[in-house]
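Visitor: Just need the structure, nothing else, for what follows:
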Amino acid sequence: MFGVVQEQLRQTLEEIRAARLYKHERPLASPQAAHVFVDGAEVLNFCANDYLGLANHPAVVAAAHDALARWGFGMASVRFICGTQTPHTQLEERLSQFLGTEATILFSSCFDANAGLFEVLLDERDAVISDELNHASIIDGIRLCKAQRLRYRNRDVADLEAQLRRAANARRRLIVTDGVFSMHGYLAPLDAICDLADRYDAMVMVDDSHAVGMLGNSGAGTPELFGVQDRVDINTGTLGKALGGASGGYVSGRAEIVTLLRQRARPYLFSNSVAPAVVAGSLAALDLVIGNQADRGRLFRNAALFRRLMTEAGFELLSGAHPIVPVMFGDADLAGRIAEEMQRRHVYVTAFSFPVVPRGEARIRVQLSAGHSSDDVVSCVQAFVDARSTARRALAAGHDTHD
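Guide: From the prediction side, this is the model:
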C-alpha cells in the first residue's frame, strides 16, 4: 500500500521544492546567541527569538547545571502522578507574581498550553471570537472545542464588536488574540479589546509569547503595557523566547480557570513535566528579566536603528516598534534568494512564504536581540543591500544566485 502513497508524497515534496517553499534546517554548531557558528563559519544571527540574549547567559546556564545535579535529568512522569518537584511550583508562583495573575500552570510548550485550553472552558453553548492572524496553536486549540467559532479582522475593533453581537446568545464568550503577531510585529489593542469585553460580558485571552519579558514597564508583556493586567482573564506564553529560550509554556490567569486546567487539560495530564534543568534556568532568567530596563532598552534601540537604516536603504518594512521587523518582498523566490545571499555574507536570516504567510506576502522576518551591537545591526543592513542587488541581477538574468 505504501508504494502508492510513497509516490504521492514524493510528488508533493517535489512541488514544494519547485515552488522554492522547501524548508531547510541548518544545524548550529554553537550555543544560541547573537553570533553563532553555521556550516563552519561564524555568522550574525538575526532570526532567533532570544530577544534578551538569555539563552546562553552564564547565570541561566549555571542554574540549569546545578538543577541537573540536584534534581536529575527528567521527570519520567506527568505532574499529577509523580512529576512535580519543588522548582515546578516555585516557577508557577514566580510567574504569577511577575504577570500579576492569581495562578499559573506549566505546560510542555505554549503550543500545548493553547491546545489544551479551549476544550476545557468551552462547549457547544459557548462562542470563541479569534483574531484572524492568531498563532497556529490557537487555531488548532479552537478546533478541538465545540464552541461557535467566529473570526475578526486583525486588530479591527469594529469587526470584533460585530462578531460579539453575533455571539450574543452564547453562554460564555471568549475573545482570543496574540499580544504580538509573530509574522508582523503588530501589537493587539488590548485596551480597546478589554473595553468591548466589559460591554459584551466576554472573557479575554492573550497569547503573549512574543511580548513577555520585553514589553511593559517590568517586562510583564502587553497587558502591562496597555494597563489591563487585571482585565485579562487568561495569559498564555512561553519560556522558549525572551524568558531563557529553552522550552515550556504556561497558562496564567484566574485561579478557577487554572485549577480546572489541572483537572482536565489533556496536554497537561498526558505529557511529561517540564525538565528540572529547564525550570531552574527559567527561574534564573526571570531574575534577570525583572526590573532589567538596560537590556530592554538596548533591544529596542537596536530595533529602531535597524528600522531607520533599512528604510533609508529603500526596503519595505511593516510598521511598528517591536524587535520583530518583517522585510517585505512579496515574491517567495526573491525572498528566498535574498536570504540565501545573506547567509553567504555571514548573516543568518530566514525567508517566510506560503503557507506560513499568505501567498504574495513573502518576507524575511528579522528579529533583533539585546545581544546585538550597533555594529552588528549596521552589518546586517549592508548585507541586505548587497544581497538584494545580487538576487535582482540573478533573477533578471534568469539563473540562480549561486551560478
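Visitor: C-alpha from now on. contacts and neighbour counts both.
Guide: Fine.
Visitor: my read: Asn272 touches Phe80, true?
Guide: No - Asn272 lies out of contact with Phe80 (C-alpha atoms under 8 Å); the separation is 10.2 Å.
Visitor: Look at the two and report which has more neighbours.
Guide: Neighbours around Asn272 and Phe80, counted as other C-alpha atoms under 10 Å, are more numerous at Asn272. The numbers are 19 against 13.
Visitor: for comparison, sequence B:
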Amino acid sequence: MGSKALSSFLKQNLDDLKSKGLYNEINILEGANGAIIKIDGKELVNLSSNNYLGFATNNAMIEKSIEATKKYGVGAGAVRTINGTLEIHRQLEKRIAEFKHTESAIAFQSGFNCNAGAIQAVMNKKDAILSDALNHASIIDGCKLSGAKILRYKHNDMNDLRARAKEAKESGLYEKIMVISDGVFSMDGDVVDLPGMVKVAEEFDLITYIDDAHGSGVMGNGAGTVKHFGLSDKVDFQIGTLSKAIGVVGGYVAGSKDLIDWLKVRARPFLFSTSLTPAASAACIEAFDIMTKSPEIVEKVWENGRYLKKGLKGLGFDIGHSETPITPCIIGDENLTQKFSKRLYEEGVYAKSIVFPTVPLGTGRVRNMPTAAHTKEMLDKALSIYEKIGKELGII
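Guide: Next up, the predicted model:
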C-alpha cells in the first residue's frame, strides 16, 4: 500500500494544482522536435521549442554523432576525473573557449549542472551573492547550495544593484561578493544591462557571473550576450547550454584558465557524474563550426522573431518587452492561459502555457519561440490561429 501520509500529500496537492490551472500536462512527441511536430497523430506548428537554430535535426550533426559513437562508444564509461575524459571532450572544450573568446572552458552534463556546480565551487557561507529577482531556477538552486547569503535585487535595475552592492561591501560581513544574472531572461525575452552591471562590479570588486543559456547561439552573432556587449574580458563566469541553440544536451562554463582548472577539481557535478556522451560532444563541435561558417542561420532566427512579434502585436496581443526572438503572449489569469494554449493546440499550434511557479502569479503566458527552421507560411498559419482563438476567448 505504501505510506498513507505520502498518498494524502500527493492527492491533496495534485488536486489543488489542477483546480488552479497550475498542473502541467506532459505531451509526447511522435518524432523529432522540429518546426512542425506530431502529437497523437496531429501535426502542429511548434512554437515552444528551444531548438533556436533547428540544430536538433541537423543532418551534418547527426552524422558526426554517429561517427563519434562508432569510434568512442555510446558512453564515456566513467566520471571525467577518473578516465571518462575522452579526446572528443578535450576538442569540445577547446572549441567552446574559441567560440566564447575565453582562455578555457569546461563541459557539464547540463546547464542546470553548471549552475549547481560552478557557484558552490567558488562561493561559500562567508560570501554573498547579488541575484536578479527573475533569475532562472537553476541559478537560485546553485546559490542555495553554495551556502552564501543571497541578496536579491530588482529585475535588471542597476540602481538597486548598486545600492545593495554598496551595503554588502560596507557591512564588512563577506569575504567575496558575486553578482549573478541571466543574459537573456527566458520568460520575457529581455536582456541584462551588462554594461551597467560591469560598472557596478568594477566599483565594488564583484565577481561577475552571466548565465547565457538563452543568449548563446542567438546574441552576439551566436557567441552570446557577453560578446554582444563586447565585454568578454570583464565577465568572470560565462555559463552556456548545449541543449538550446546548440540543439544537443549539456552545458559549459567559459572563463580564465585558473577558473576552469579550479572547477575541474571542485565542481561536484563534474566530479561525481559521468561525462557527456561522445555523440553529444561531436554534434556540439559541429554546431559551433556551422555557426562560425554560416552566421546567416543566426540572423534567420532574428528575422522570424521580428516577423512573429509584428504579427502578434498587430493583432492586439500583449507581447511584453522582449528584446530577443523569445515572444511571450501575456494573458494573466492562469486558467485562461491554460484554455488559450489548449485551443491553440486544437487548431494546430503548439504553444505551451507558462504559469506559476515558472512565472509570477497573475502573469500567465504562452511563450513563443520562432526558430531558424520556421518558414513564413508556418508563422502565417500560427498568426491566423492566434487571431481566431484570441477573439474567441476575448483576449484581443
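Visitor: aligned partner of Pro278 of the second structure in the first structure?
Guide: Here Pro278 of the second structure is matched to Pro276 in the first structure, going by TM-score structural alignment.
Visitor: Kindly tell me how buried its match is, as a neighbour count.
Guide: Pro276 of the first structure sits with 26 neighbouring residues when counted by other C-alpha under 10 Å.
Visitor: repeat for Ile330 of the second structure
Guide: Using other C-alpha under 10 Å, Ile330 of the second structure has 21 neighbouring residues.
Visitor: So it belongs to a strand, correct?
Guide: Yes - if the criterion is DSSP: H, G, I helix; E, B strand; the rest coil, then Ile330 of the second structure is within a strand.
Visitor: Look up how far Ala382 of the second structure lies from it.
Guide: Distance from Ile330 of the second structure to Ala382 of the second structure, counting by C-alpha to C-alpha, to the nearest Å: 17 Å.
Visitor: residue ranges of the helices in the stretch 101-250 of the second structure, please?
Guide: Remark: helices of the stretch 101-250 of the second structure, listed N- to C-terminal, are 111-122, 137-146, 158-171, 194-204, 225-228; assignment by DSSP state H, counting those that start in this stretch.
Visitor: corresponding residues in the first structure for the shortest one?
Guide: Correspondence between helix 225-228 of the second structure and the first structure is established over residues 222-225, with TM-score structural alignment as the criterion.
Visitor: Tell me how far the matching stretch lies from the chain's centre.
Guide: With C-alpha atoms, centre = their mean, to the nearest Å as the basis, the distance from the averaged C-alpha position of stretch 222-225 of the first structure to the chain average is 16 Å.
Visitor: For that stretch, give me the average deviation versus the second structure.
Guide: In the superposition with the second structure, the aligned residues lie an average of 0.6 Å away from stretch 222-225 of the first structure, counting by mean C-alpha distance after the TM-score superposition for the first structure.
Visitor: give me the number of residues near the residue in the first structure that Lys264 of the second structure lines up against?
Guide: Following TM-score structural alignment, the counterpart assigned to Lys264 of the second structure within the first structure is Arg262. Neighbour count of Arg262 of the first structure, defined by other C-alpha under 10 Å: 17.
Visitor: OK, contacts around the match of Pro278 of the second structure?
Guide: 64, 67-68, 71-75, 85, 87-88 (C-alpha atoms under 8 Å, 6 or more residues apart in numbering).
Visitor: which among the residues you listed end up buried?
Guide: 64, 67-68, 71, 75, 87-88 (16 or more other C-alpha atoms under 10 Å).
Visitor: Just the ones in helices from those, please.
Guide: Using DSSP state H, the members of those that fall within helices are 64, 67-68, 71, 87-88.
Visitor: The residues you listed into a markdown table, with extra columns for distance to Val128 of the first structure?
Guide: Output for those, formatted as a markdown table (distance: C-alpha to C-alpha, whole Å):
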| residue | distance to Val128 of the first structure |
| --- | --- |
| Ala64 | 39 |
| Ala67 | 40 |
| Leu68 | 41 |
| Trp71 | 40 |
| Pro87 | 34 |
| His88 | 31 |
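Visitor: about what we covered before: with respect to Ala213 of the second structure, which of the helices of the stretch 101-250 of the second structure lies nearest?
Guide: Taking C-alpha to C-alpha as the criterion, helix 111-122 is the member of the helices of the stretch 101-250 of the second structure that comes nearest to Ala213 of the second structure, at 7.2 Å.
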